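Visitor: Quick one: sequence plus predicted model below, questions after.
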Amino acid sequence: MKRSMSVAGAFYPAECGQIETMIAQFNSILDSALADSDVLSIRPRAIISPHAGYVYSGFTANIAHRVLANSNPKRVIVIGPSHRVYLRGVSGSFFDAYETPCGDLAIDREYLERLSTLFDISFVPEAHAEHSTETQMPFIKHYLPHTKVIELVYGDMDPVALAKMCEVILQDPANAIVISTDLSHYYPLKVAEQKDMHCLKAVHDLDVEELERGCEACGKIGVAAIILAARALGLKPRILDYRTSADASGDESAVVGYMSAAFVE
């Protein structure tokens, strides 16, 4: 059974060649902008990546996935919030493969089944038509074509419980985590930036309390979980990029915020 694409042609191109062209354009900008920086050589254990349309958030997501590839993980666990289905806890991708425009990614069913013996992971099939996780997969297919993936979609749950799962996942050096989130939605630019700075500060300082001072990330539970796991495991945060939809559209009246970050040993 395959996890079929549900937002190809909407959030990202349905044609592989178009995705490859976009990634090449993003990297051309990165290589020029960060020529004198060490950012592109870091080796993260986990990243935070946005999940809007690639036209808006693709650049921000790309830098996170590009540096994640430096770590060459055996498997990547992609964790994102459910936007369309009410869900309690976590649903796991109990499929055999994950479809992308550039070919399928293998799903590590065996590892997911082992993980589900330690944590309460259900299977709610309709929860997996989820863009927050799916938008990460073409990047993974590009940078880590032979890695195995697991998709975890969460709903109403305690971030401490998700943090414990992240800790266990990251205790295995073969694993990496992608936390998917966008930031504030549809505020004027200046208001959005003020709210989003609470999200960035929370990650930079590994301070979950800061999330409650104004951060309106749709994946705030996941962000809190990776902050708690990073603290427990001694990982250090690096903010990679921040921008809003206004950077692409020019419309500052109602914007969405995007952040990418990395957690390194």
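Guide: Sure thing, it's come through.
Visitor: CA atoms for contacts and neighbours, from now on please.
Guide: Will do.
Visitor: Could you tell me how many residues sit around Ala61?
Guide: Neighbours of Ala61 under the rule other Cα atoms under 10 Å: 28.
Visitor: swap in Glu113?
Guide: Glu113 - counted by other Cα under 10 Å - has 14 other residues nearby.
Visitor: Regarding it, what is its secondary structure?
Guide: helix (DSSP: H, G, I helix; E, B strand; the rest coil).
Visitor: what does Cys199 give?
Guide: From three-state DSSP, the assignment for Cys199 is helix.
Visitor: How about it, nearest residue that isn't a chain neighbour?
Guide: Cys215 (4.9 Å; Cα to Cα, 6 or more residues apart in numbering).
Visitor: got it, and Ala61?
Guide: Per Cα to Cα, 6+ apart, closest to Ala61 is Ser49, 5.0 Å.
Visitor: mind checking the end-to-end distance for stretch 66-73?
Guide: The first and final residues of stretch 66-73 sit 13 Å from each other (Cα to Cα, to the nearest Å).
Visitor: and what of stretch 211-227?
Guide: OK, stretch 211-227 end separation, Cα to Cα: 10 Å.
Visitor: In contact with the closest residue to Thr135 other than its chain neighbours, which residues?
Guide: Of all residues not flanking Thr135 in the chain, His51 sits nearest, at 5.7 Å (Cα to Cα, 6+ apart). Contact analysis of His51 by Cα atoms under 8 Å, 6 or more residues apart in numbering lists 57, 61, 131-133, 135-136, 180-182.
Visitor: put this beside the first:
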Amino acid sequence: MIRKPVVAGQFYPGTKNELEEMIDYCVQHKYGPGNQTQKDEEIYGIICPHAGYVYSGPTACHSYKAISSKNPELVIILGPNHFGVGKDVATMTNAQWETPLGLVEVDSEAAQKIANESEYIEIDEFSHSKDHSLEVQIPMLQSMLSNKFKILPIILRDQSLEMAKDVGNAVAQIAKSKNTMIVASSDFTHYEENSFAHSQDKSLIEPILEMNVEKFYNVLIEKRVTACGYGAIGSVLIACKKLGATKGELLSYSTSGDVMGDTSSVVGYGAIKFI
């Protein structure tokens, strides 16, 4: 089956030329990475925002620029299920995801393996039918990676710590078997005043950089930080740690208010790599 794009023309441009231009604009934007050269280091995974490109694209490009020379065969993308449809945690098989930049194949063998490995991950296309959290990452990957790669999409309706541990361990098992990049798709604080969003997110990013998943969940709950993909972040943090990462590094942080100028009600975006 072909998983057709559901937010092309909304979250990002619907035609190839406009989409390529938009990604280039995001890279060169004052909140984007520009032409900076990348360090030669092992990167186990990244965190990227998933809002409309005009808001979060410049920040997202920092993470993608960091992995642009890594040539992964497989990209495992985890994100939250905003619509709550389908299973608690789902991947899919025998599918290609379509974007204006072409088709990307799902690694069916890896999907089958991870469903067997995890107590919670099920194979279910319907869970993936409406959401943008994984879809918006794919054109960025197509644009920034020079090689052909497959994806393993994992969408989380249940984002509990227990679930993140199970999913994170299963992701690490799959990642060991081939050259893999792991992506957590999440925005940070939602619809708060700009300076408050900055301080909330600073508190939450700290345990991410320390790779302390329990502390991350504690801060999330105590401060009521409205990061939507916290389960994806938790899972990726656990997987990267298991694979050998020792710390996270904040590449860029901005809010929609910083980018667009309206600071009364903003959404926070962070780009982080695990090394």
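Guide: Alright, I've got the coordinates. Here the structure is a predicted model, which is why all the values come from computation and not from measurement.
Visitor: Fetch the TM-score of the aligned pair.
Guide: TM-score of the superposed chains, computed with TM-score structural alignment, normalised by the length of the first structure, equals 0.91; 263 aligned residues with a Cα RMSD of 2.2 Å.
Visitor: related to what we said a few turns ago, between the contacts of His51 of the first structure, which is closest to Leu170 of the first structure?
Guide: Ser180 (16.5 Å; Cα to Cα).
Visitor: Over in the second structure, tell me which residue corresponds to that closest one.
Guide: The equivalent of Ser180 of the first structure in the second structure is Ser185 (alignment by TM-score structural alignment).
Visitor: again with Val153 of the first structure
Guide: In the second structure, Val153 of the first structure lands on Ile155 (TM-score structural alignment).
Visitor: Can you classify that match as helix, strand or coil?
Guide: strand.
Visitor: swap in Val27 of the second structure?
Guide: Val27 of the second structure - assigned by three-state DSSP - is helix.
Visitor: Next, count neighbours for it.
Guide: So Val27 of the second structure, with other Cα under 10 Å, has 22 neighbours.
Visitor: Looks like it contacts Glu20 (just checking).
Guide: No. When contacts are counted by Cα atoms under 8 Å, Val27 of the second structure is not listed as touching Glu20 (10.8 Å).
Visitor: what's near enough to touch Arg88 of the first structure?
Guide: 154-157.
Visitor: Would you quantify the distance from the residue nearest to Thr135 of the first structure to Ala229 of the first structure?
Guide: His51 of the first structure is 22 Å from Ala229 of the first structure, by Cα to Cα.
Visitor: swap in Glu167 of the first structure?
Guide: Distance from Glu167 of the first structure to Ala229 of the first structure, by Cα to Cα: 5 Å.
Visitor: related to what we said a few turns ago, what number of residues lie near the residue nearest to Cys199 of the first structure?
Guide: 21.
Visitor: Over to Arg84 of the first structure?
Guide: The burial count for Arg84 of the first structure: 12, using other Cα under 10 Å.
Visitor: which residue is nearest the middle of the second structure?
Guide: Geometric centre of the second structure, nearest residue: Ser185, 2.2 Å, by Cα atoms, centre = their mean.
Visitor: picking that back up, assess the claim that the match of Ser180 of the first structure and Ala232 are in contact.
Guide: Yes. Using Cα under 8 Å, Ser185 of the second structure makes contact with Ala232 at a distance of 6.7 Å.
Visitor: quick one: which of Glu167 and Ala229 of the first structure has more around it?
Guide: Per other Cα under 10 Å, whichever of Glu167 of the first structure and Ala229 has more neighbours is Ala229, with 23 against 18.
Visitor: That one pairs with which position in the second structure?
Guide: By TM-score structural alignment, Ala229 of the first structure lines up with Ala239.
Visitor: which SS class is its match?
Guide: helix.
Visitor: And the helices in the stretch 1-150 of the first structure?
Guide: Here the stretch 1-150 of the first structure has its helices, by DSSP state H, counting those that start in this stretch, at 16-33, 54-68, 109-118, 131-134, 137-143.
Visitor: These into TSV, with extra columns for distance to Lys195 of the first structure?
Guide: As requested, the helices of the stretch 1-150 of the first structure are exported to TSV (distance: least, Cα to Cα, whole Å):
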stretch	distance to Lys195 of the first structure
helix 16-33	26
helix 54-68	18
helix 109-118	35
helix 131-134	21
helix 137-143	28
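Visitor: Let me know which of these is tucked in deepest.
Guide: helix 131-134 (a mean of 26; mean count of other Cα atoms under 10 Å).
Visitor: If you count contacts, what does that one end up packed against?
Guide: In terms of contacts (3 or more Cα pairs under 8 Å, 6 or more residues apart in numbering; DSSP states H and E), helix 131-134 of the first structure is packed against strand 75-81, strand 148-154.
Visitor: could you dump the ones you listed to JSON lines with mean neighbour count and distance to Ala176 of the first structure?
Guide: Formatted as JSON lines, those follow (neighbours: other Cα atoms under 10 Å; distance: least, Cα to Cα, whole Å):
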{"stretch": "strand 75-81", "mean neighbour count": "26", "distance to Ala176 of the first structure": "5"}
{"stretch": "strand 148-154", "mean neighbour count": "26", "distance to Ala176 of the first structure": "10"}
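Visitor: Quick one: closest of those strands to Asp108 of the first structure.
Guide: strand 148-154 (5.6 Å).
Visitor: hang on, Val7 of the second structure packs against Gln137?
Guide: No. Between Val7 of the second structure and Gln137 there is no contact, the gap being 11.6 Å when judged by Cα under 8 Å.
Visitor: Break down the second structure into its strands, ranges please.
Guide: Taking DSSP state E as the test, the strands found in the second structure are 2-3, 45-48, 74-80, 89-91, 96-99, 102-105, 121-123, 150-156, 180-185, 190-192, 248-255, 266-274.
Visitor: and for the third one, what are the contacting residues?
Guide: Pointing back at strand 74-80 of the second structure there. Residues from elsewhere that reach strand 74-80 of the second structure, judged by Cα under 8 Å, 6+ apart: 107, 133-134, 149-157, 159, 171, 178-186, 228-232, 236.
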